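K.L.:
Sequence plus predicted model, see below.
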Amino acid sequence: MEKLEKYIKMCRLAIKRRLTQTDKQEEEKLDAWLRESEENRELYHSTNYIDLAELNDYYSKTDVEYQLSRFHKGRKRTTRSIVWRWSAAAAILLVGGLSLYMMNKTEPVMISSMKPLPAGVSLVLSDGRQVDLSTPYHPDTVEMGTAIANIQQNTLIYTPSDTSREVKFNTLIVPRGTSFHLVLSDGTRVWLNADSKITYPVAFTGNTREVRLEGEAFFDVKKNGQAPFTVNTDRLKVRVLGTKFNVNTFADAGYVSAALVEGAVEVSGMTGEPCRLVPGQVAMIDTIGKIRITNTELKAYTAWIDDMFCFRNAPLSEILKQVERYYNVKVIYDAGYREEYYTGDIYRNKPLQTLLDVLEMTIPVKFELLDQVVHIRRKG
């Protein structure tokens, strides 16, 4: 904690040096800190990648001074210049983002009360049989007449085995606490997030390719102009030819979404005409089927396939819903809790306690982890 606080102070000086200039005393402090270690110099150089204008936009409606005061209680501030505001915003973002670098420099935190991630990834065949893909005793291949499914490490790969027109369906079920990768018979790649399920033909036939999704998945669709690819969910439909996009049906924020990374897609809800997306856009569908399209940073929607959480001014209640799914825990809010917001990037391969510690650094909450249950209360 003390190390992180010192880094934030140095970060503010580094940002100030970039924007205007530092005085002699500030230069001496910064130079002394840089001479202390190679790690400090690497952290200093990381500030070169901060987009100041973008940060200012992120924090335009955030009480940056209050958030930073969590680290500097009792310190009076007499200036409110834009230089200070940018440096404070950068420091806060680094708590959740570049502090990950510091987390990687330390030994992993061992949490005795945290159970290992659960098994349970299963494949339901067309005849109703169920194969547990999480154990080392599953078959290496599954013969299904029209295709062969090769089961490799955390990946299920389908390859057509004949030209049969018989359509058989499989369902891949990914429980809480893990994720899985699927390669369909046409070469389309699908990344399934925790607590998700997808149903698909063993081999695609005819001029359509359709799958059904519950939960969240990222698709890298193999292009085929003669056979559009369609993702069906309860509240939205996404139709493409060949593209990369994310579909999330969890509705943690009251809507489901489709985020387009590459190519073009048509998105339709339960009502109204389909809407066409271009890369960088997200379609959000509410409970009555109304679609709203926004241009936004896609990292918050796709970072999970790189095993990261990415939050941009996200309500803590939404963040903790993701925590429940990924770490397979239950969250209980103590009386008196009020909503808080957080911005930052956190690796998902860290122990849960590490993630909770990072959140505690920037927002006035306290977590207690006991037997797969996270209790949350306000500090003070």
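P.N.:
That came through fine. Residues are numbered from 1 along each chain as shown.

K.L.:
contacts, neighbours, all on C-alpha from now
P.N.:
Fine.

K.L.:
Which strand or helix spans the residue nearest to residue 184 when sequence neighbours are not counted?
P.N.:
Spatial nearest neighbour of residue 184, excluding adjacent residues (CA to CA, 6 or more residues apart in numbering): residue 158 at 5.3 Å. Using DSSP states H and E, residue 158 falls within strand 155-160.

K.L.:
Second structure for comparison follows:
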Amino acid sequence: MKKKIEDILVEEGITEKKIKEEPNASPKILDTANQLYSYLKTPKNKWSALEKKQLHFRIQHSIETITRRKTRRIWFTAASVFIFAISGGIWYSQFNQPSEIADFANSIKESKNDTITRLVLSEARAIEISEVESEIQYDTKGEEIAIGSSQTVQQKLEPVKPSYNTLTVPYGKRSKITLSEGTTVWLNSGSKMVYPAVFAKNKREVYLDGEAIFNVSKDPERPFVVQSQQFNIEVIGTIFNLSAYSDDQSSTAVLKEGSIKLIRKTKAYLPTENKMISPGEMVTFEEEGEQLVVRKVNPSDYLSWHHGYYVFKSETLGNILKKISRYYNIEIDLKDRELAQITFSGRLDLKNNIKEVLHTIKKTTPFNFKEEEKIVTIY
């Protein structure tokens, strides 16, 4: 490991000419290889232990990805970067680092058993909201916040650094929030959104863990970016639904109006994947396959929950029960795993209680259930 990186490049016979002549590499791969080669030849400062640990994890992911693709040249690229990380460098800082708002969101400690909607202001002052359906509205300066029709709170903002507020909506609750620049967001049960009280002059950025409908105020000079664990969505003005729960295996975005650019995050040293989405399209990211899949849908079916009903078309019972469990804040124990794959199509009125909703599904999907306290057992 004490070898200099330039010695390793010489031993492997890697040159700019050889990279350009690689017959099996795509333009994206060649571009990435050229960037790496350029950095490997340049002396770098030593890294901290934390940076080495982070890069080790990312390179390991790259190697696993590369092994699946069976691309010899890319394997060498990843392996070279790993050696480079040990010997020192700062190149990592340019690739997919978490943003400030994402770091802040991930640092928040929260309880999954909470039953109160909480608005936490930048000075760490928490406001509890007991209503099942709450409404929050900021003034244009971000200093005055109206909660429902009877409560108003003030917050002091520091002009030097962004003041992040956090809205956490537990299972069984929903919330509508109007941000300082006019964007309206409906948060579904079990969701958390982090956002600045006042947006910066050049961008509008929020972080979502959960499900929300965004009606983004148009501002061509300041694109609106929604960050989530799996991908970012960039818009100027549009209406869309994003479902990105951190404990789900897949994330989806459905566009009703306007256009959005979806940028998939990656832990590997590979080019990121971008998708432009048009109205009436849904994009799904499956964590296992690490692919973005786009298909045509009726957007109203996916935005219906904030009107008090769900619309399902050939949806698996397992997915439906997870949504219902969150909405009603009730534990559902599905005993038969095969039942989870049975599909259901229809409309569920969420103004009904949990028993009525399950009886509606039961009309076309064979199962039995029993309710004991706050646990429903399906068999």
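P.N.:
It's in. Every value quoted in this text rests on a predicted model; they were computed, and no experiment measured them.

K.L.:
just to revisit the earlier point, report the contact partners of the residue nearest to residue 184 of structure 1.
P.N.:
147-150, 183-185, 202-203 (CA atoms under 8 Å, 6 or more residues apart in numbering).

K.L.:
Which stretches in structure 2 count as helices?
P.N.:
Along structure 2, counting by DSSP state H, helices occupy 5-12, 16-20, 27-40, 49-69, 72-87, 100-107, 299-303, 317-328, 354-362.

K.L.:
Export these as JSON lines, with columns for mean neighbour count and distance to residue 256 of structure 2.
P.N.:
Shown next, in JSON lines, are these (neighbours: other CA atoms under 10 Å; distance: least, CA to CA, whole Å):
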{"stretch": "helix 5-12", "mean neighbour count": "14", "distance to residue 256 of structure 2": "51"}
{"stretch": "helix 16-20", "mean neighbour count": "12", "distance to residue 256 of structure 2": "43"}
{"stretch": "helix 27-40", "mean neighbour count": "16", "distance to residue 256 of structure 2": "32"}
{"stretch": "helix 49-69", "mean neighbour count": "16", "distance to residue 256 of structure 2": "34"}
{"stretch": "helix 72-87", "mean neighbour count": "20", "distance to residue 256 of structure 2": "39"}
{"stretch": "helix 100-107", "mean neighbour count": "14", "distance to residue 256 of structure 2": "26"}
{"stretch": "helix 299-303", "mean neighbour count": "20", "distance to residue 256 of structure 2": "5"}
{"stretch": "helix 317-328", "mean neighbour count": "18", "distance to residue 256 of structure 2": "21"}
{"stretch": "helix 354-362", "mean neighbour count": "16", "distance to residue 256 of structure 2": "27"}
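
K.L.:
Could you export those as JSON lines, including distance to residue 347 of structure 2?
P.N.:
As requested, the helices of structure 2 are arranged in JSON lines below (distance: least, CA to CA, whole Å):
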{"stretch": "helix 5-12", "distance to residue 347 of structure 2": "62"}
{"stretch": "helix 16-20", "distance to residue 347 of structure 2": "56"}
{"stretch": "helix 27-40", "distance to residue 347 of structure 2": "45"}
{"stretch": "helix 49-69", "distance to residue 347 of structure 2": "41"}
{"stretch": "helix 72-87", "distance to residue 347 of structure 2": "49"}
{"stretch": "helix 100-107", "distance to residue 347 of structure 2": "34"}
{"stretch": "helix 299-303", "distance to residue 347 of structure 2": "9"}
{"stretch": "helix 317-328", "distance to residue 347 of structure 2": "11"}
{"stretch": "helix 354-362", "distance to residue 347 of structure 2": "9"}
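
K.L.:
what about the ones you listed, which gets the closest to residue 130 of structure 2?
P.N.:
helix 317-328 (15.2 Å; CA to CA).

K.L.:
Quick one: list the elements packing against the closest one.
P.N.:
If you count contacts as 3 or more CA pairs under 8 Å, 6 or more residues apart in numbering; DSSP states H and E, helix 317-328 of structure 2 packs onto strand 331-334.

K.L.:
Under the alignment, what does residue 261 of structure 1 map to in structure 2?
P.N.:
In structure 2, the residue paired with residue 261 of structure 1 according to TM-score structural alignment is residue 256.

K.L.:
That match: how many residues sit nearby?
P.N.:
Other residues lying near residue 256 of structure 2 total 21 when counted by other CA atoms under 10 Å.

K.L.:
Help me confirm that it comes into contact with residue 239.
P.N.:
Yes. Judged on CA atoms under 8 Å, residue 256 of structure 2 makes contact with residue 239 at a distance of 5.5 Å.

K.L.:
ok, residue 12 of structure 1 - contacts?
P.N.:
84, 87-88, 90-91.

K.L.:
again, only this time at 7 Å
P.N.:
With contacts defined as CA atoms under 7 Å, 6 or more residues apart in numbering, the neighbours of residue 12 of structure 1 are 87-88, 91.

K.L.:
so stretch 206-226 of structure 2 corresponds to what in structure 1?
P.N.:
By TM-score structural alignment, stretch 206-226 of structure 2 lines up with residues 211-231 in structure 1.

K.L.:
start to end distance for that stretch?
P.N.:
With CA to CA, to the nearest Å as the measure, stretch 211-231 of structure 1 spans 5 Å from end to end.

K.L.:
Identify the residues contacting stretch 256-264 of structure 1?
P.N.:
240, 242-250, 277-286, 298, 301.

K.L.:
Whichever strand in structure 2 runs longest vs structure 1, average distance?
P.N.:
In structure 2, assigned by DSSP state E, the strand with the most residues is strand 204-215. When structure 1 is superposed, strand 204-215 of structure 2 averages 0.2 Å from its matched positions, counting by mean CA distance after the TM-score superposition for structure 1.

K.L.:
Show me what that strand is in contact with.
P.N.:
With CA under 7 Å, 6+ apart, strand 204-215 of structure 2 has contacts from 101-102, 183-188, 190-195, 222-228, 238-246, 303.

K.L.:
can you pull the buried residues of stretch 204-219 of structure 1?
P.N.:
204, 209-210, 212-219 (16 or more other CA atoms under 10 Å).

K.L.:
same question, stretch 304-318 of structure 1
P.N.:
For stretch 304-318 of structure 1, the neighbour count (16+ other CA under 10 Å) marks 304-305, 308-312, 314, 316-317 as buried.

K.L.:
cool, stretch 237-252 of structure 1 as well?
P.N.:
Across stretch 237-252 of structure 1, burial judged by 16+ other CA under 10 Å covers 237-250.

K.L.:
Check stretch 83-103 of structure 1 too.
P.N.:
83-100, 103.

K.L.:
Pull the number of nearby residues for the residue lying closest to residue 217 of structure 1 once chain neighbours are set aside.
P.N.:
Closest residue to residue 217 of structure 1 apart from its sequence neighbours, by CA to CA, 6+ apart: residue 192 at 4.5 Å. Neighbours of residue 192 of structure 1 under the rule other CA under 10 Å: 27.
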